[in-house]
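Q: One predicted model, sequence on top.
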Amino acid sequence: MSDSLRNKVVVVTGASSGIGHSIALESAGRGATVILIARNKEKLEKVAAEAHELSGAPTYSFVTDMSESEQIDATFKDIVKVTKHVDYLVNCAGFGKFENFVEMDRREVTAMFQANVLGLMYFTRLIGRLMMDQKTGQIINFGSMAGKVPTVKSAAYSASKAAVIQFSNVLRLELKPFGVKVMTVNPGPVYTNFFNIADKSGEYVKNVERYILDPDDVAWQVVHFFGSNKRELNIPLSLAALAKLYNLFPSIGDKLSLKFASRK
């Protein structure tokens, strides 16, 4: 492990499991002070202990539901009490559910947008202001290949991730004059607890097994681009190519999506 992030502060939402957990530990392994945010206190404390052991630097954890604006406000106030600056914000928190849209409970759709989009936007607004004052910083928002390539049974989830992608694109332009960078990460399927909710039958995971990414590999790539001017990280390459093809030839893209990417 290097010390490339020594004296840097990395804030990670959704840090108790999955990609957020991996990014927290990858950052800590490079010497960063990590601030961890998630809903599960027990898991969060465990990750915080692992991170501190790796970095030897201070580690902070705040139990927060990212769909609740009042909790986000309180957590931000706690963050500025323990640090005067934030170098990197990585927004990983969110969830999805694979179901035909006309059959979905509207409350589940609302909850998905609260966590995946509105909570992310609100927290980013607070941290973004801090970074504007610093005249430096980087915001990394997790979209998804689902926000670029349509697949069946993911209308609500895909819409939430498309919103994150476009929000990030505009935010990048608005924050550029202040020296703050914005990158979007759009992974394909990643082997995490996400599928415990999204794909309870296990059929989708089984059908796309050869495309599934390892969260530690994703984390390494994300942290590798800390401080860079990269706009988007689209992985794996096969799905990134499909996303480009879809933009150029949407009719062909629909056919390929139905054949290869809609096996839910």
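A: Thanks, I have it.
Q: Please count neighbours and contacts with C-alpha atoms only from this point.
A: Will do.
Q: Check which helices and strands the strand or helix carrying Ala74 sits against.
A: Under the criterion of DSSP states H and E, Ala74 resides in helix 69-82. Helix 69-82 is packed against helix 119-134, with contacts defined by 3 or more C-alpha pairs under 8 Å, 6 or more residues apart in numbering; DSSP states H and E.
Q: quick one, whichever helix or strand comes after the helix it packs on and helix 119-134 angle?
A: From helix 119-134 onward toward the C-terminus, using DSSP H and E, the following helix or strand is strand 137-142. Angle of strand 137-142 versus helix 119-134, following axes from the mean of the first three to the mean of the last three C-alpha atoms, to 10 degrees, is 170 degrees.
Q: What are the contacting residues of the helix ranked longest in the chain?
A: Longest among the helix segments of the chain by residue count, using DSSP state H, is helix 155-175. Here helix 155-175 makes contact (C-alpha atoms under 8 Å, 6 or more residues apart in numbering) with 96-98, 100-101, 109, 112-113, 116-117, 132, 141-144, 146-148, 150, 180-184.
Q: Select only the buried ones of those in PyMOL?
A: Buried residues within the contacts of helix 155-175, by 16 or more other C-alpha atoms under 10 Å, are selected in PyMOL with:
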select buried, resi 96+97+98+101+109+112+113+116+117+132+141+142+143+144+146+147+148+150+180+181+182+183+184
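Q: One more to weigh against that first structure:
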Amino acid sequence: MSVLQDKIVVITGASSGIGALCARLLSEKGAIPILTARSQERLEQVSAGISGRHELIPLDVTRQKQIEAVATRVLEQYGRVDILLNNAGYGKFEYFHETNLTEFERMMDVNYMGAVRCIKAFLPQMTERRSGQIVNVASMAGKIGTAKSTSYTATKHALLGFSNALRQELRGSGVTVTTINPGPIDTPFFDLADPSGGYVRNVGWFMLKPEKVAQHIVRAIELRREEVNLPRWVSPFLKLYQLAPRLTDRLGHGIINKK
């Protein structure tokens, strides 16, 4: 029997891309995914491809009262949430001087505070039961800053820093905090982030297949891993960047700045 059998998994940003694929894989492994996103219509489209037991709940992660209402509904219906998969997020690739403050605030509200709000709502019952897992989909951008992504990079740095600190607070509690740090993924994310298509053309050889990323996420849940960097071969470069950021910036400027 799968370790995910009958596990209740709340997924944000589940109406497309990685969230939708993870929902399908989790269902195939016997879990009960609760798909949330702003669009009921798009959730229903994803639902058509999931044969196992699941549920759809419209949710805007910037709305505190909505999150609290969803948490209450799910906990009353199922009695628990075993896994919270924070996947909701977006990005726009613009130079700092072109990005207005409203965009900075909005992106932080969704990508970072959205996860914080959801964790606030679902973590107490996990710690009470001394069992659970929080999975935050961050980004390689949270480890390495690049040009034309000041707003997006800031949100992912915030999410990673928060996750690392929360992991330390929850040591011994029975709750695992997992961070997923992928590079560029071939999903609709870039329809908004890169409408010109220039970045996608520049890194096409490097882009991850969404199905593979979803498989890695589900595997990380099964094994309760604390961190996954994708693709795996970039891990040594990330370590080098942490050890010598200024040197790596100078040497790798032409390689990592493809936007």
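A: Cool, the structure landed. Computed from a prediction, not measured in an experiment: that's the story for all the values here.
Q: follow-up on the earlier one: now intersect the contacts of helix 155-175 of structure 1 with the helices, please.
A: Members of the contacts of helix 155-175 of structure 1 lying in helices (criterion: DSSP H): Val109, Met112, Phe113, Met132.
Q: What's the separation between the third one and Met66 of structure 1?
A: When you say that, I think you mean Phe113 of structure 1. 11 Å (C-alpha to C-alpha, to the nearest Å).
Q: Could you tell me the angle between the host helix or strand of Ile34 of structure 2 and helix 64-78?
A: Using DSSP H and E, Ile34 of structure 2 maps to strand 32-37. Using the same axes, to 10 degrees, the direction of strand 32-37 of structure 2 lies 160 degrees away from that of helix 64-78.
Q: in the stretch 151-264 of structure 1, which spans are strands?
A: For the stretch 151-264 of structure 1, applying DSSP state E, counting those that start in this stretch gives strands covering 180-187, 232-235.
Q: And Leu123 of structure 2, how far from Leu75 of structure 2?
A: Leu123 of structure 2 is 12 Å from Leu75 of structure 2, by C-alpha to C-alpha.
Q: and what of Leu35 of structure 2?
A: Leu35 of structure 2 is 15 Å from Leu75 of structure 2, by C-alpha to C-alpha.
Q: repeat for Asn202 of structure 2
A: 45 Å.
Q: Which position in structure 1 pairs with Asn87 of structure 2?
A: Applying TM-score structural alignment, one finds that Asn87 of structure 2 aligns to Cys92 in structure 1.
Q: who touches its match in this structure?
A: Applying C-alpha under 8 Å, 6+ apart to Cys92 of structure 1 gives the contacts Val12, Thr13, Gly14, Ala15, Ile19, Gly20, Asn141, Phe142.
Q: Please repeat the previous calculation with a cut-off of 6 Å.
A: With contact set as C-alpha atoms under 6 Å, 6 or more residues apart in numbering, Cys92 of structure 1 has these partners: Thr13, Gly14, Gly20, Phe142.
Q: With adjacent residues omitted, what lies nearest to the second one?
A: The shortest distance from Gly14 of structure 1 to any residue that is not its chain neighbour, by C-alpha to C-alpha, 6 or more residues apart in numbering, is 3.9 Å, and that residue is Ala93.
Q: does that neighbour really touch Thr13, like I thought?
A: Yes - counting by C-alpha atoms under 6 Å, Ala93 of structure 1 touches Thr13, with 5.2 Å between them.
Q: Can you report how many residues lie near Ser201 of structure 1?
A: Number of residues near Ser201 of structure 1 (other C-alpha atoms under 10 Å) recorded here: 12.
Q: repeat for the one 10 residues further on
A: Residues lying near Tyr211 of structure 1 (other C-alpha under 10 Å) number 18.
Q: go on, Ala74 of structure 1?
A: 12.
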